[in-house]
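Novice: let's see this in three dimensions:
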Amino acid sequence: MPKDLQKKLRERLNTKELDASLAGGRYQNHKDLMSFPDCGHKELKYEKWTPIMKPEFLSNESILDQIRQKDRYIHVPYHSFNGYIRVLREAAVKPEVKAIKTTLYRLAKDSKVVKALITAARNGKKVTAVVELLARFDEESNIKWSKRMQEEGVNVIFGVEGLKIHSKLLYIESKKGNIACIGTGNFHEGNAKIYTDYLMMTARPKIVNEVAKVFDFIDRPFSPFRFNELLVSPNSMKSRILRMLDTEIKNANEGKEAWVKMKINHITDTDMVAKLYQASKAGVKIDIVIRGNCSLVPGIANLSENIHCVGIIDRYLEHSRILIFANGGKPRYFIGSADWMPRNLLNRIEVLTPVYDEELQADLLRTVAYGMRDTTNGRVVDGKGTNAFVEGPNFRSQEELYNEYKK
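Specialist: Below you'll find the model as predicted:
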């Protein structure tokens, strides 16, 4: 582009000298490089890890009945996302199912999730889909599927003005007992192949009833709603997490067991950072597996020496959010959609659910522990950008998790 034309364009667009500008001949959709051919060099590709279909999702017994008996979960991409698709498909055809409600943040181009919802609507179920049109990079797909669902009789709601809906929820109303699914990641087949995420399926009445209440909250966001089980933003999630951190501080001061183990994408909220520093100074041991932005600096004497952070860059993008609090020897476990950023805690509808199933609790604890031990792909987050590897014997957390799930 000629210099004078570029100058005029910059003036019209109100861009500055430091704003990025690339020559028009450069390819910019780097996401396509993920499917770049190996050109005959198989050694350049990761070994194929086939997603595991858990036995309960292969059983001839109704998966909805199995969820009513015991909480179920999948941890993608180690587990197959088809387990969740089976839940949706069964709900779409079961006569006792009366209604299905779900939040949809990102939708695949050939979405099995949407096809199951359409099938449910055709079978006379009352189906509601809350679609976020402002999900970056997926706007086109979301709009296309929204129109298709509307044509098929699905009640499509386009979120709430001023509040992006980022929660990952499914609610199934059934004569045999209602069911809810709460996840850390998108109901998106493509994401489920490369993002690590948990999805919990439960029939526990207190949790299920509050998931139903979240949909009422989405419909009437400025009405007062109180949640006892779920942590919901912008309602009360932030204040409740701060209170749980205060409990750890109190227990540490009293000589009781006090620690926090967590896995998260970003920590930038100043109140959260300040509270973590306060907890560290009180003696609370804090382990964090973090993928992205981290505004706290671990390892500072008399401030954050009890905080240890590890970032993992491997074949899968670490995306799940896990919070575990010692709670004086009676640990509390949570999973959900929210990072510790102002936008998540104040400007989005996010949901964290408590986890009561002991099998899932153990799995969450193992995932965080393995992440902290990762010496092949885990880097110490120290605020200095040194990116030093975690020290110790060779240990690759994602490979070890996959091998455990294969047993």
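Novice: contacts, neighbours, all on C-alpha from now
Specialist: Fine.
Novice: surely Asp269 meets Trp340?
Specialist: Yes. Judged on CA atoms under 8 Å, Asp269 makes contact with Trp340 at a distance of 5.8 Å.
Novice: between the two, who's got more neighbours?
Specialist: Shown here are Asp269 and Trp340; by other CA atoms under 10 Å, Trp340 has more neighbours (22 against 19).
Novice: check contacts around Val289.
Specialist: Counting by CA atoms under 8 Å, 6 or more residues apart in numbering, Val289 touches 262-264, 309-312, 368, 371-372.
Novice: is it located within a strand, as I assumed?
Specialist: Yes. Secondary structure of Val289 (DSSP: H, G, I helix; E, B strand; the rest coil): part of a strand.
Novice: run the chain-centre distance for stretch 216-225.
Specialist: Its chain's average C-alpha position is 23 Å from that of stretch 216-225, according to CA atoms, centre = their mean, to the nearest Å.
Novice: start to end distance for it?
Specialist: This stretch, stretch 216-225, spans 9 Å end to end (CA to CA, to the nearest Å).
Novice: stretch 42-54 too?
Specialist: Stretch 42-54: ends 29 Å apart by CA to CA.
Novice: how far does that stretch sit from its chain's centre?
Specialist: Counting by CA atoms, centre = their mean, stretch 42-54 comes out at 22 Å from the chain centroid.
Novice: just stretch 237-256 next, same as before
Specialist: 24 Å.
Novice: now swap in stretch 344-351 and tell me
Specialist: The answer for stretch 344-351 is 13 Å, by CA atoms, centre = their mean.
Novice: returning to what we had before: narrow the contacts of Val289 to those in helices?
Specialist: 368, 371-372 (DSSP state H).
Novice: so what's Ser337 up against?
Specialist: Counted by CA under 8 Å, 6+ apart, Ser337 has contacts 166-168, 183-185, 320-321, 350-352.
Novice: could you redo the last one with a cut-off of 10 Å?
Specialist: 166-169, 182-186, 197-198, 232, 264, 319-322, 344, 349-353 (CA atoms under 10 Å, 6 or more residues apart in numbering).
Novice: and this one, so I can compare the two:
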Amino acid sequence: MIDAAITDAGLGDAEDDDFDAVEAPDSLLPDHRYHDREISWLAFNQRVLELAEDPTLPELERSNFLAIFASNLDEFFMVRVAGLKRRIVTGLAVPTNVGRAPSDVLADISREAHALQLRHAQAWTDLVRPALADAGIEITDWDQLGESEQAALTEYFQLHVFPVLMPLAVDPAHPFPYISGLSLNLAIRIRNARTGRQEFARLKVPPMLPRLVAVPGTSEIVRYLPLEDLISNHLDDLFPGMEVLDHHAFRLTRNEDVEIEEDESENLIQALEAELLRRRFGPPIRLEIADDMDDVTLDLLIKELDITDQEVYRLPSPLDLRGLFSLSKVNRPDLRYPPHLPTTAVAFQPTGSSSRADIFAAIRKNDVLVHHPYESFATSVQAFLEQAARDPHVLAIKQTLYRTSGDSPVVQALIDAAEAGKQVLALVEVKARFDEANNIVWARKLEKAGVHVVYGLVGLKTHCKLALVIREEEGMLRHYSHVGTGNYNPKTSRVYEDFGLFTADAQVGKDLTRLFNELSGYAIEKKFKRLLVAPLHLRKGLLRLINAERKIAEAGRPAHIRIKVNSMVDEEIIDALYRASQAGVKVDIWVRGICSIKTDLPGVSDNITVRSILGRYLEHSRIFTFENDGDPQVFIGSADMMHRNLDRRVEALVRVTDERHVKELLDFFDLAMDDGTSSWHLGAGGVWERHSVDADGKPLVDLQDRTMNQVRRRRRSRSVR
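Specialist: Sure, this is the predicted structure:
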């Protein structure tokens, strides 16, 4: 699907499927040339933790990074660790990307994750919790409360907590209860005052109640008590006539990855709903326990949950620091990042006396490149779809939906368009991990409104971010296209860094029309002009582009490859980059998360630089640029450099052709790679070193702050004109 684009770039024959041309068989690469992907992911989460440990960050932002670390690690266990275990159990334990047995990798993960979780707990106890207290936000213990405060919280317990608690006894008449994944629980040992017999009970901390309970008072200090602490100090109310001997917190993580086997006759929605039900009963993969848990209780949990000692994580209380997300409700803007308000992209700013821009007129004038969250999603993508829904000249709207919010104005615009009599196609990816249930709800709501809902191609996730509007103008049909790097989700657009290209280019419109036909029908389309599409030809196209850059370097001319992705894992792409580096190509990799490429291979990776940037926004855009002998080839889109993205998903990159946009993307990338910009540098042994201050101790440039300021200046300069 990249073929025509390659031809346009002068890089090869569009019909040439000879793949040997991209290889360099005389270039020998070392055997141990990849970092383990799972350990690399843990290194990414360590970078998140380092932000929480940074005393220069606002206190509530530090607590938020602790919660993000915890949430990330949960998903890692539910998906990655669960996948490794499943491969071992089923006998499909093929070696990992570094040639190691999954069982050995699990041991490595256990060692690294244990150390990280202890460091995470220590960061809360020794760094963030005291810093919050100094700033007037105190997470307290029951014993530190005064009598009046305890009395007020006891009343709260009786009115709001006690009625929803469900203690479950374990004895010959009551089998060990099912422990749901990620639930916080209390393991309680009690003695029957009448018989003297000891019993065990499990109590689930209700997830629908606030995890941090506000302590009543008029003090300037805001105080909270963890819900499990409140419950623990009222256990006598739950077990009248019993003596409570001991109680300990514990938490279980289960395999919650979805495995769907598809065939052409299967009803995907029904199959997915059944799988979501089965997900609740996935096998245990991690048991977190409070560090004061006694051996008797622990042995019981290990036996009943059928879990190994390696999978037990003994941690200081409190468990499950995702509860710190609730501190986002605290009204202390002085303890957060200074506000960054998204601006309206210059091209979409209203003109004259109008309060609303004509999005279509702006796109007809020039391609528009929008950078979220620095530029507003609401006044660009959302406005584009809402205008299309109400415009009587719009005949059809086609869109992919991978993840969207629960009250999505994007989905509402599609519904409004369908109800207005327009042809509307929504390709809903119901297998978007952990958003499956939400997407099923939206798919059915769209269908009821008359939207044509399809679920993509069998065996492939549709991950591309595409929207196409067909409008009748002067008796002709014009295509208005949007290709993005991020989801059509108004909520995440406020915190995810992404690019989106709007264009009225007829060729892009034809490309999208063909692609949507392929996704919704039986068309098999191989020719695209400005799109690079997976799974058929994106891998080939990227390898050809990398190979072309290598040949330029071998001819003695400057060559430069820049790639920004969330993950860099695919071995074939990495090997091509190694060969390019050997030939003298300058290779800059900007990666947020997993990175399997090495920078410490003499004679192989000498020209490869890898940086990572984490901050207030989640770096999410994907950018691919090739110097191409002075005629840069620049693409943005949805694909990461992973097997699943290149081989098992429908992905799309669009070539950016406007010289202003090309320069903007190159400048943005080069600022990120500059030694004067705060970032993590990948070094020897896969160690990431943070560079946040210069030799004099002065803070380095914050890329995200600098980008926001540049966007503001761009708007002000337009206003002055």
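Novice: if we can go back for a sec, common neighbours of Asp269 and Trp340 of structure 1, please.
Specialist: With CA under 10 Å, 6+ apart as the test, Asp269 of structure 1 and Trp340 both reach 238, 294.
Novice: can you report how many residues lie near the corresponding residue of structure 2 for Trp145 of structure 1?
Specialist: Counting by TM-score structural alignment, Trp145 of structure 1 lines up with Trp442 in structure 2. Trp442 of structure 2: 22 surrounding residues under other CA under 10 Å.
Novice: next up, the contacts around Trp442 of structure 2.
Specialist: Applying CA under 10 Å, 6+ apart, the residues near Trp442 of structure 2 are 401, 404-408, 411-412, 428, 430, 448, 453.
Novice: now the strands for the stretch 151-300 of structure 2?
Specialist: 168-170, 184-192, 198-204, 212-214, 222-226, 242-254, 284-290 (DSSP state E, counting those that start in this stretch).
Novice: just those: most buried one?
Specialist: strand 284-290 (a mean of 23; mean count of other CA atoms under 10 Å).
Novice: so it aligns onto which residues of structure 1?
Specialist: Against structure 1, strand 284-290 of structure 2 falls on no residues (TM-score structural alignment).
Novice: now for that strand, which elements pack on it?
Specialist: helix 82-89, strand 184-192, strand 242-254, helix 295-305, strand 312-315 (3 or more CA pairs under 10 Å, 6 or more residues apart in numbering; DSSP states H and E).
Novice: let's see that with 8 Å instead.
Specialist: If contacts are counted by 3 or more CA pairs under 8 Å, 6 or more residues apart in numbering; DSSP states H and E, strand 284-290 of structure 2 sits against strand 242-254, strand 312-315.
Novice: off-centre distance for the last one?
Specialist: To tie it back to what came earlier, the one meant is strand 312-315 of structure 2. On CA atoms, centre = their mean, the centre of strand 312-315 of structure 2 falls 26 Å from the chain's centre.
Novice: the very next helix or strand once past it against structure 1, how far on average?
Specialist: Later in the chain than strand 312-315 of structure 2, the nearest helix or strand by DSSP states H and E is helix 359-365. Aligned to structure 1 and superposed, helix 359-365 of structure 2 gives a mean residue distance of 1.4 Å (mean CA distance after the TM-score superposition for structure 1).
Novice: against structure 1, where does helix 359-365 of structure 2 fall?
Specialist: Against structure 1, helix 359-365 of structure 2 falls on residues 63-69 (TM-score structural alignment).
Novice: what does the matching stretch contact?
Specialist: By CA under 8 Å, 6+ apart, stretch 63-69 of structure 1 touches 56-57, 86-87, 90-91, 177, 179, 201-204.
Novice: could you redo the last one with a cut-off of 6 Å?
Specialist: Outside stretch 63-69 of structure 1, the residues within contact range by CA atoms under 6 Å, 6 or more residues apart in numbering are 202-203.
Novice: in that stretch, what counts as buried?
Specialist: 63-64, 66-68 (16 or more other CA atoms under 10 Å).
Novice: run the chain-centre distance for it.
Specialist: For stretch 63-69 of structure 1, the distance to the chain centre is 23 Å (CA atoms, centre = their mean).
Novice: quick one, strands of the stretch 501-650 of structure 2?
Specialist: For the stretch 501-650 of structure 2, the strands defined by DSSP E, counting those that start in this stretch occupy 531-534, 560-565, 586-591, 608-612, 618-619, 622-626, 633-637, 649-656.
Novice: wait, which of those is closest to Ser40 of structure 2?
Specialist: Minimum separation from Ser40 of structure 2 across those (CA to CA) falls at strand 586-591, 11.4 Å.
Novice: so what does Ala279 of structure 1 match up with in structure 2?
Specialist: In structure 2, Ala279 of structure 1 lands on Ala580 (TM-score structural alignment).
Novice: tell me how many other residues surround that match.
Specialist: 30.
Novice: and what of the one 5 residues further on?
Specialist: Using other CA under 10 Å, Val585 of structure 2 is surrounded by 27 other residues.
Novice: how far away is the residue nearest to it when sequence neighbours are not counted from Tyr578 of structure 2?
Specialist: Nearest non-adjacent residue to Val585 of structure 2, counting by CA to CA, 6 or more residues apart in numbering: Ala559, 5.0 Å away. Per CA to CA, Ala559 of structure 2 is found 14 Å from Tyr578 of structure 2.
Novice: where in structure 2 does stretch 207-215 of structure 1 fall?
Specialist: Under TM-score structural alignment, the match for stretch 207-215 of structure 1 is residues 508-516.
Novice: compared with structure 1, how much does the matching stretch deviate?
Specialist: Mean deviation of stretch 508-516 of structure 2 relative to structure 1 after superposition (mean CA distance after the TM-score superposition for structure 1): 1.0 Å.
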